[in-house]
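In: Could you work out the structure for the sequence below:
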Amino acid sequence: MKAVQKKALLAATVLALSLDTAATAQAQIRVTEVAPWGSSASNPAIPYATDWFELTNFGSSDISISGWKMDDSSNGSAKVSLVGISTIKAGESVIFTETAASASFLSTWFGANAPAGLQIGTYTGSGVGLSQSGDAVNIYNASNVLQANVVFGASDATSPYQTFDNAIGLNNTTITQLSVVGVNGAFAAANHAIEIGSPGSIAAVPEPESYVLALAALGLFGVMARKRQQR
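Out: Presented below is the predicted three-dimensional model:
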């Protein structure tokens, strides 16, 4: 087989493998931010008076979350429904508050400049609540299969109140990083500057498919370079 034909075959093989891997990568929902102090912070109190967390779709396609549920460290024994949001678009971050407070939440964090289209849902229900002394967020699909989980320790008890930042999308793990202004899109709330977080947005993180294609390209270039050296 001629060298040119070998290169073409190699390129086609690598591309096919990378596309096959990319095709199997489904939309991935991750818990990317948690504020367990919203309902209990004092001196001064949080205006919207509710805990909240953020979900982000790290995949390349929209995903329906109809029928999805959440639980805290009860780990599935006290699941409650996620209400008010039916679909999370690829790359989108959405907010779920423990009680309905969307208008106050938006005003507190963004003033008159709330992001267009930011979705805010709720997860109200008996037996579920995020504790400042340490807790967890578990996300289940409509079939009650665990999709995302983070555990966190004691959170802020005094101002400035910093959310737990999981912008990199760690899953099934303990998160400890607190939001810092200017890092991963975090900022001080427009009308309550002692709150620090990035509700509804995170720093850009490459999708899984991007890693696959990048690695495939590097592998192809490496093989071709070796072929040239062997001539």
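In: all contacts plus neighbour counts: C-alpha atoms, from now on.
Out: OK.
In: Helices of the protein, residue ranges please.
Out: With DSSP state H as the criterion, the chain has helices at 3-24, 102-110, 208-230.
In: among these, which is nearest D71?
Out: helix 102-110 (20.7 Å; Cα to Cα).
In: chain center to the closest one, what's the gap?
Out: 20 Å (Cα atoms, centre = their mean, to the nearest Å).
In: Without its sequence neighbours, what residue ends up closest to N166?
Out: Once flanking residues are discounted, N166 sits nearest to T32: 4.4 Å by Cα to Cα, 6 or more residues apart in numbering.
In: can you pull the contacts of that neighbour?
Out: Neighbour list for T32: F53, E54, L55, T56, D165, N166, A167, I168, G169, L170, I202 [criterion: Cα atoms under 8 Å, 6 or more residues apart in numbering].
In: quick one: it from A22, how far?
Out: 23 Å (Cα to Cα, to the nearest Å).
In: neighbours of S61, just the number please.
Out: Using other Cα atoms under 10 Å, S61 is surrounded by 15 other residues.
In: Now show me the structure for the sequence below, then we'll compare the two:
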Amino acid sequence: MQSARPFSAPSALSALVALLAFASAPAQAQLKITEVSAWSSGNSAYGADWFELTNFGNSALSLVGWTMDDNSNGTAKVALTGITSIGAGESVIFTEKAVTASFLNTWFAALAPAGLQIGLYVGAGVGLSTGGDAVNVFDASGTLKARVEFGASSTAAPLRTFDNAAGLNNSPISQLSVVGVNGAFLSADGQEIGSPGLIAAAVPEPESYALMLAGLGLLAAVARKRTR
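Out: Got it, this is the predicted structure:
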């Protein structure tokens, strides 16, 4: 009967080092459209629809050259401007016209979060409808990176944004913001409910979990061998 091949601690350690080196490589960003307000242009103090983009990955991502579209699905794309990059775990806002001061005052009054980035999507043919619409975001090469659809928006006060904290992608969203849920709050003027610019926690990539578990397994095997 052939004896079992002895376990080699050095080889296991080498494999562990290789795994950890691979795990330390920058992970790809995971961009999601996490909030949409399609009623703001005609029903808010600042008069501009907006959407929120969140990077759930653990690496920053350049937004230079990126575009968006509504349910035209790419036939009427307009540029995303004013924000050049989105950090790991960061949420940014894009409004349909330049209303930064009014937007911040309406939602936060004098308590606007430091570092909140607000960009623009300005151009003919793109507008978010209260009757239902979509938001599509494309990278500089024209590849679709994030998409949501939504139904009709209620224009009864307090106005509620569509909340996609669940991170659904290429999918309809219908959940409305509720005070105290997913960071949503009543705006400073008391007319709107949402969570614009709420900073999300960076979410490790699935591969990171797998590599971490594999590394722990190798360490345990080495420890058992040495004990024997």
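In: Just give the TM-score of the two.
Out: A TM-score of 0.85 describes the superposed chains when it is computed by TM-score structural alignment, normalised by the length of structure 2; 220 aligned residues with a Cα RMSD of 2.5 Å.
In: Just the buried ones from the contacts of T32 of structure 1?
Out: The neighbour-count criterion (16 or more other Cα atoms under 10 Å) marks F53, E54, L55, T56, D165, N166, A167, I168, G169, I202 among the contacts of T32 of structure 1 as buried.
In: residue in structure 2 matching the first one?
Out: In structure 2, F53 of structure 1 lines up with F51, judged by TM-score structural alignment.
In: Around the residue lying closest to that match once chain neighbours are set aside, count how many other residues there are.
Out: Leaving aside its sequence neighbours, F51 of structure 2 sits nearest to V36 (Cα to Cα, 6+ apart; 4.3 Å). Neighbour count for V36 of structure 2, taken as other Cα under 10 Å: 29.
In: Verify the contact between V36 of structure 2 and A48 for me.
Out: No: the pair V36 of structure 2 / A48 is not scored as a contact, 11.6 Å apart, by Cα atoms under 8 Å.
In: circling back to that earlier point, of all the helices of structure 1, which gets the most neighbours per residue?
Out: Of all the helices of structure 1, helix 102-110 has the most neighbours on average by mean count of other Cα atoms under 10 Å, namely a mean of 19.
In: contacts for that helix?
Out: With Cα under 8 Å, 6+ apart, helix 102-110 of structure 1 has contacts from P47, Y48, A114, I120, A188, A189, A190, N191, H192.
In: Which one of those residues sits in the busiest neighbourhood?
Out: Ranked by the number of neighbours (other Cα under 10 Å), those place I120 first, at 23 neighbours.
In: which residues touch N149 of structure 1?
Out: R30, V31, A136, V137, N138, I139, N171, N172, T173.
In: What distance do you get for the first one to S93 of structure 1?
Out: I take that to be R30 of structure 1. Applying Cα to Cα to R30 of structure 1 and S93 of structure 1 gives a distance of 9 Å.
In: what touches both of the two?
Out: Common neighbours of R30 of structure 1 and S93 (Cα under 8 Å, 6+ apart) are L55, T56, N57.
In: check contacts around the closest residue to the second one other than its chain neighbours.
Out: Take T56 of structure 1 and drop its neighbours on the chain: the residue closest to it by Cα to Cα, 6+ apart is S93, 4.2 Å away. Residues in contact with S93 of structure 1 (Cα under 8 Å, 6+ apart) are E54, L55, T56, N57, L118, P199, G200, S201, I202.
In: hmm, 7 Å instead?
Out: Contact partners of S93 of structure 1, counting by Cα atoms under 7 Å, 6 or more residues apart in numbering, are E54, L55, T56, N57, G200, S201.
In: Count the residues that sit near the residue lying closest to the fourth one once chain neighbours are set aside.
Out: It refers to N57 of structure 1. Leaving aside its chain neighbours, N57 of structure 1 sits nearest to I29 (4.6 Å; criterion: Cα to Cα, 6+ apart). Look at I29 of structure 1: counted by other Cα under 10 Å, it has 24 neighbours.
In: I29 of structure 1 matches what in structure 2?
Out: Using TM-score structural alignment, the equivalent of I29 of structure 1 in structure 2 is L31.
In: Quick one: distance of stretch 204-215 of structure 1 to the chain centre.
Out: For stretch 204-215 of structure 1, the distance to the chain centre is 16 Å (Cα atoms, centre = their mean).
In: Can you name the residues in contact with it?
Out: Residues contacting stretch 204-215 of structure 1 (Cα under 7 Å, 6+ apart): S18, A22, F58, G59, S60, I168.
In: Now with 10 Å, please.
Out: Contacts with stretch 204-215 of structure 1, where a contact means Cα atoms under 10 Å, 6 or more residues apart in numbering, come from 14-15, 17-28, 57-60, 90-91, 167-169, 184-185, 216-217, 219-221.
In: Could you pull up the residues touching E96 of structure 2?
Out: Contacts of E96 of structure 2 were listed using Cα under 10 Å, 6+ apart, and they are 40-41, 47-51, 80, 119-123, 126-128.
In: wait, P196 of structure 2
Out: P196 of structure 2 sits next to 34-37, 50-53, 91-93, 103-104, 107-108, 116, 118, 161, 163, 183-185, 187 when contact means Cα under 10 Å, 6+ apart.
In: Please narrow these to those residing in strands.
Out: 34-37, 50-53, 91-93, 118, 163, 185 (DSSP state E).
In: The most centrally placed residue in structure 2 and Q30 of structure 2: what is the separation?
Out: What sits nearest the mean C-alpha location of structure 2, by Cα atoms, centre = their mean, is T54, with 2.0 Å. According to Cα to Cα, T54 of structure 2 and Q30 of structure 2 sit 8 Å apart.
In: what sits in contact with each of these two?
Out: A88, G89, G167, A202.
In: Which residues lie in contact with the second one in this structure?
Out: By Cα under 10 Å, 6+ apart, the residues touching G89 of structure 2 are 29-31, 54-60, 198-203.
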